[in-house]
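Visitor: need a 3D model of the sequence below.
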Amino acid sequence: MEPPENALIKPPLGRLFHYRFLISYRKEKKMKKKFWAVLNLVLLTIPLFITFAQSADVPGMTKDELKAMLGTPDCVILDFRHFSDYTSSDLKIKGAIREVGMGWGTGSWAGHYSKDKTLVLYCSSLNEKICIGVVGELIEVHGFTKVYVLKGG
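Guide: A predicted model of the protein is given here:
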């Protein structure tokens, strides 16, 4: 038996429910994507703020100041560049000692240097990020007082 021509045909309840569920599912999925995008953006910008905050507290040394100190027995220059940057570059400061950065901790090599010496650190990371972390550890944990980051690496 067919319905009359002027009768309203309603979809079965299952289809209507499925359609509404599909719309809410898509909205929820978009909201989750937006949430994760915003969260990632926030998490990626936090290290930048930390680096800038730390860089204000860490003493820096210019290239001209370092040139004036080169050759003095009081100055120790430490190269903290990544291994690939170190090996691929022909630019090395004469007398600089290659050390491993923060990932391995400073405890293994910090005891080799006198706390009376002036330590100048340089690296190839953006805004001297690796050196800033190492300097903070040398000052706070190991008690060094004359530690500087070479500005512009």
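
Visitor: only C-alpha atoms for contact and neighbour calcs from this point on.
Guide: OK.

Visitor: flag every buried residue along stretch 117-135.
Guide: For stretch 117-135, burial by neighbour count (16 or more other Cα atoms under 10 Å) applies to 118-124, 127-135.

Visitor: wait, stretch 91-105
Guide: Result for stretch 91-105 [16+ other Cα under 10 Å]: buried residues 96, 98, 99, 100, 101.

Visitor: tell me the one of the buried residues of stretch 117-135 nearest residue 89?
Guide: Minimum distance to residue 89 across these is 10.7 Å, recorded for residue 124 (Cα to Cα).

Visitor: for the comparison step, fold the sequence that follows:
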Amino acid sequence: MKRLNLKSFLLAFLIVIFGASFVGGAEGITFISSDQLKEEITKPGLVVIDVRKDHDWDSSQYKIQGAQRQSAAEVKEWMGNYSKDKNIVLYCA
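Guide: You can find the predicted model right below:
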């Protein structure tokens, strides 16, 4: 897998913002910049979830190594599978 470039990180950042608003302003949501994500990505306790549609993921040249894939449309089904003690980043870039 190719390393994620700055353009993809910026797009991921925008998606994180959108994802946070999707949750409806839930408490405990922190917005991070692409630079912050770059710093945090190697730390334990961070879960990166790729919520792109299958065809977008399949055709993408860029993927964050170690990211888990989940459907954004099924967030209510899978959100309970992740510990509340983890820092979770959603992206679809």
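
Visitor: now what about the TM-score between them?
Guide: TM-score of the superposed chains, computed with TM-score structural alignment, normalised by the length of the second structure, equals 0.63; 69 aligned residues with a Cα RMSD of 2.1 Å.

Visitor: what's the closest of the buried residues of stretch 117-135 of the first structure to residue 74 of the first structure?
Guide: Nearest member of these to residue 74 of the first structure, counting by Cα to Cα, is residue 118, at 5.9 Å.

Visitor: so who does that closest one touch?
Guide: Residue 118 of the first structure makes contact with 74, 75, 76, 146, 147, 148 under the criterion Cα atoms under 8 Å, 6 or more residues apart in numbering.

Visitor: before we move on, which element is residue 65 of the second structure in?
Guide: For residue 65 of the second structure, there is no helix or strand it lies in under DSSP states H and E.

Visitor: that older thread, which of the contacts of residue 118 of the first structure does the second structure keep?
Guide: Using both residues aligned by TM-score structural alignment, their matches' Cα atoms under 8 Å, the second structure keeps these contacts from the contacts of residue 118 of the first structure: 74, 75, 76.

Visitor: closest to residue 85 of the first structure among the buried residues of stretch 117-135 of the first structure?
Guide: Closest approach to residue 85 of the first structure among those (Cα to Cα): residue 124, at 7.4 Å.

Visitor: pull the contacting residues for the aligned partner of residue 96 of the first structure in the second structure.
Guide: In the second structure, the residue paired with residue 96 of the first structure is residue 67, using TM-score structural alignment. Taking Cα under 8 Å, 6+ apart as the criterion, residue 67 of the second structure is in contact with 47, 48, 49, 50.

Visitor: what separation is there between residue 67 of the second structure and residue 41 of the second structure?
Guide: 10 Å (Cα to Cα, to the nearest Å).

Visitor: how deep is residue 81 of the second structure tucked in, by neighbour count?
Guide: Counted with other Cα atoms under 10 Å, residues neighbouring residue 81 of the second structure total 8.
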